[in-house]
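Participant: Okay, structure incoming, though there's no sequence with it:
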């Protein structure tokens, strides 16, 4: 991997991580179209640490409040009535599905599921599902329940397949459950923190081992891509939260459909190899 390639992929990661358009799909597509090879699931997982660091900083006050409430609740029965204590547990519960499935299907995630035909079809199928959720969701609820955390946690786990979108899957489930866009979006951001940090740290040894196929980044290039994704991702967090308070997700739906259709055309004509 060249420095230019690393910086471009870091920029792509920062721009797409929080939008419901699948950052892993964009990393896969851009690396194949521009650079002729797959950057790999491990590299993608590691540079996502940058965008999640942006979430941690942006939501630092909320995270600190949740952590304090959680620790207080562990030792005080009275503190367990605090909504923040329950929310902290909801983030933990919601993180379990993606952690378990990520370990169980590690090899498939890093190989077969990165086929571009799968990515193209999934982009379009989940665009339609997001559209239905956005149009039919009541968007009346502001508080999550234990059931919500599990449902949205399994929805997040579907993002192990490039094209689903971590935020998109979680947001879609939240809308179907009747949550407001803003509340579903905030929970999606919080829910991503444990899973992305876990996957990123877990993948660092694989990135350091540069003997595998495809684009191989060295440590300085990976760090640079991660820093770029952090800077761009921080701006995108703030923008998306303002956007969803006043707009629907339909612009992202049409974008996903268009991208999936173009990718199908490129694959069908042999311009791009699916693997």
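Facilitator: Okay, I see it. Bear in mind the structure is a predicted one, so any value in this text is a computation, not a measurement.

Participant: hey, let's count contacts and neighbours off CA atoms from now on
Facilitator: OK.

Participant: what residues are up against the residue positioned nearest the centre of the chain?
Facilitator: For the chain, residue 166 is the residue whose C-alpha lies nearest the centre (CA atoms, centre = their mean; 3.2 Å). Counting by CA atoms under 8 Å, 6 or more residues apart in numbering, residue 166 touches 17, 20, 22, 155-160, 188, 192.

Participant: May I ask which of those has the most neighbours?
Facilitator: residue 156 (28 neighbours; other CA atoms under 10 Å).

Participant: quick one, what contacts that residue?
Facilitator: Counted by CA under 8 Å, 6+ apart, residue 156 has contacts 98, 165-167, 169-170.

Participant: again, 6 Å this time
Facilitator: 166, 169-170 (CA atoms under 6 Å, 6 or more residues apart in numbering).

Participant: so what does the helix or strand residue 130 falls within touch, helix or strand wise?
Facilitator: Residue 130 is part of helix 116-136, with elements assigned from DSSP states H and E. Where contact means 3 or more CA pairs under 6 Å, 6 or more residues apart in numbering; DSSP states H and E, helix 116-136 is packed against helix 166-176, helix 250-268.

Participant: alright, now check it against this:
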């Protein structure tokens, strides 16, 4: 890949990992319009590392508090709202992990077409708009129960379908369940930590056994740019979501989906 491709794809990955606008829909455009080649395993590992560091750093206090509380709940049977939230994040990760292991081959074979991505970008964008309009906005992430967590977890599993948007579908589910926008976004971001870690670990293992040559300079640039773009994205989104709501992102998704249909036709 050229340096321009590395910079663009890393920034796009960092931004779209957390905004409810679908990373796969954005990454298909450069290949379709500009003829860019697949970025390769090494680059995928790099951007996963960058986005993981960004979200952990932003929520470092919450992650540290939950880790201590979770350890206490395991070793000393001491439970509080932070240990409960940590358990909910683990529980909410299980459906996506299982679906990823069982359905990855089917998804990559049958659901990675541009038309599927364009359709899901539009459909799940409209669903996000409807959830945002109907949301009661009363529940925080600390008030979730195991049933509601599993619903959000299964929604995250649906995001394995390209074009859905992991953050978009988990926020949609959270809003339907009565969560506030801030709480739905925070829980979505916290829920991304184990999933990004698992995906990055899988890709790292795959890279190790593939024998693919590693361009360390390109990986470093990709990781750094993905880190900064993801950190800026999280900060921006959580600060403006109460004022903006989800409508701007819904409109953007609809325009993107239509653009994909135009490009692919």
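Facilitator: It's in. These numbers were taken from a predicted model, which means no experiment stands behind them.

Participant: can you name the two of the contacts of residue 166 of structure 1 that are farthest apart?
Facilitator: Using CA to CA, the contacts of residue 166 of structure 1 span at most 15.9 Å, a distance reached by 17 and 155.

Participant: For the stretch 1-150 of structure 1, which segments count as helices?
Facilitator: 3-16, 23-35, 41-58, 60-75, 83-104, 106-110, 116-136, 146-157 (DSSP state H, counting those that start in this stretch).

Participant: Minimum distance to residue 232 of structure 1: which of these has it?
Facilitator: Comparing those against residue 232 of structure 1 with CA to CA, the closest turns out to be helix 3-16 (4.8 Å).

Participant: Run the angle between the closest one and helix 166-176 for me.
Facilitator: 10 degrees (axes from the mean of the first three to the mean of the last three CA atoms, to 10 degrees).

Participant: Let me know which of the helices and strands packed on helix 116-136 of structure 1 is tucked in deepest.
Facilitator: Of all those, helix 166-176 has the most neighbours on average by mean count of other CA atoms under 10 Å, namely a mean of 28.

Participant: Now do the residue nearest to residue 214 of structure 2 when sequence neighbours are not counted against residue 118 of structure 2, distance only.
Facilitator: Of all residues not flanking residue 214 of structure 2 in the chain, residue 42 sits nearest, at 6.2 Å (CA to CA, 6 or more residues apart in numbering). Applying CA to CA, to the nearest Å, the value for residue 42 of structure 2 to residue 118 of structure 2 is 27 Å.

Participant: got it, and residue 56 of structure 2?
Facilitator: Counting by CA to CA, the gap from residue 56 of structure 2 to residue 118 of structure 2 is 31 Å.

Participant: Settle it for me: which of these two has more neighbours?
Facilitator: Applying other CA under 10 Å to residue 56 of structure 2 and residue 118 shows that residue 118 carries more neighbours, namely 26 against 18.

Participant: before we move on, the earlier item: is it possible to get TSV of the helices of the stretch 1-150 of structure 1 that adds distance to residue 228 of structure 1?
Facilitator: Below are the helices of the stretch 1-150 of structure 1 laid out as TSV (distance: least, CA to CA, whole Å):
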stretch	distance to residue 228 of structure 1
helix 3-16	5
helix 23-35	14
helix 41-58	8
helix 60-75	20
helix 83-104	26
helix 106-110	24
helix 116-136	25
helix 146-157	24
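
Participant: Mind checking the ones you listed for the one nearest to residue 249 of structure 1?
Facilitator: helix 116-136 (6.7 Å).

Participant: centre of the chain versus that closest one, how much separation?
Facilitator: 15 Å (CA atoms, centre = their mean, to the nearest Å).
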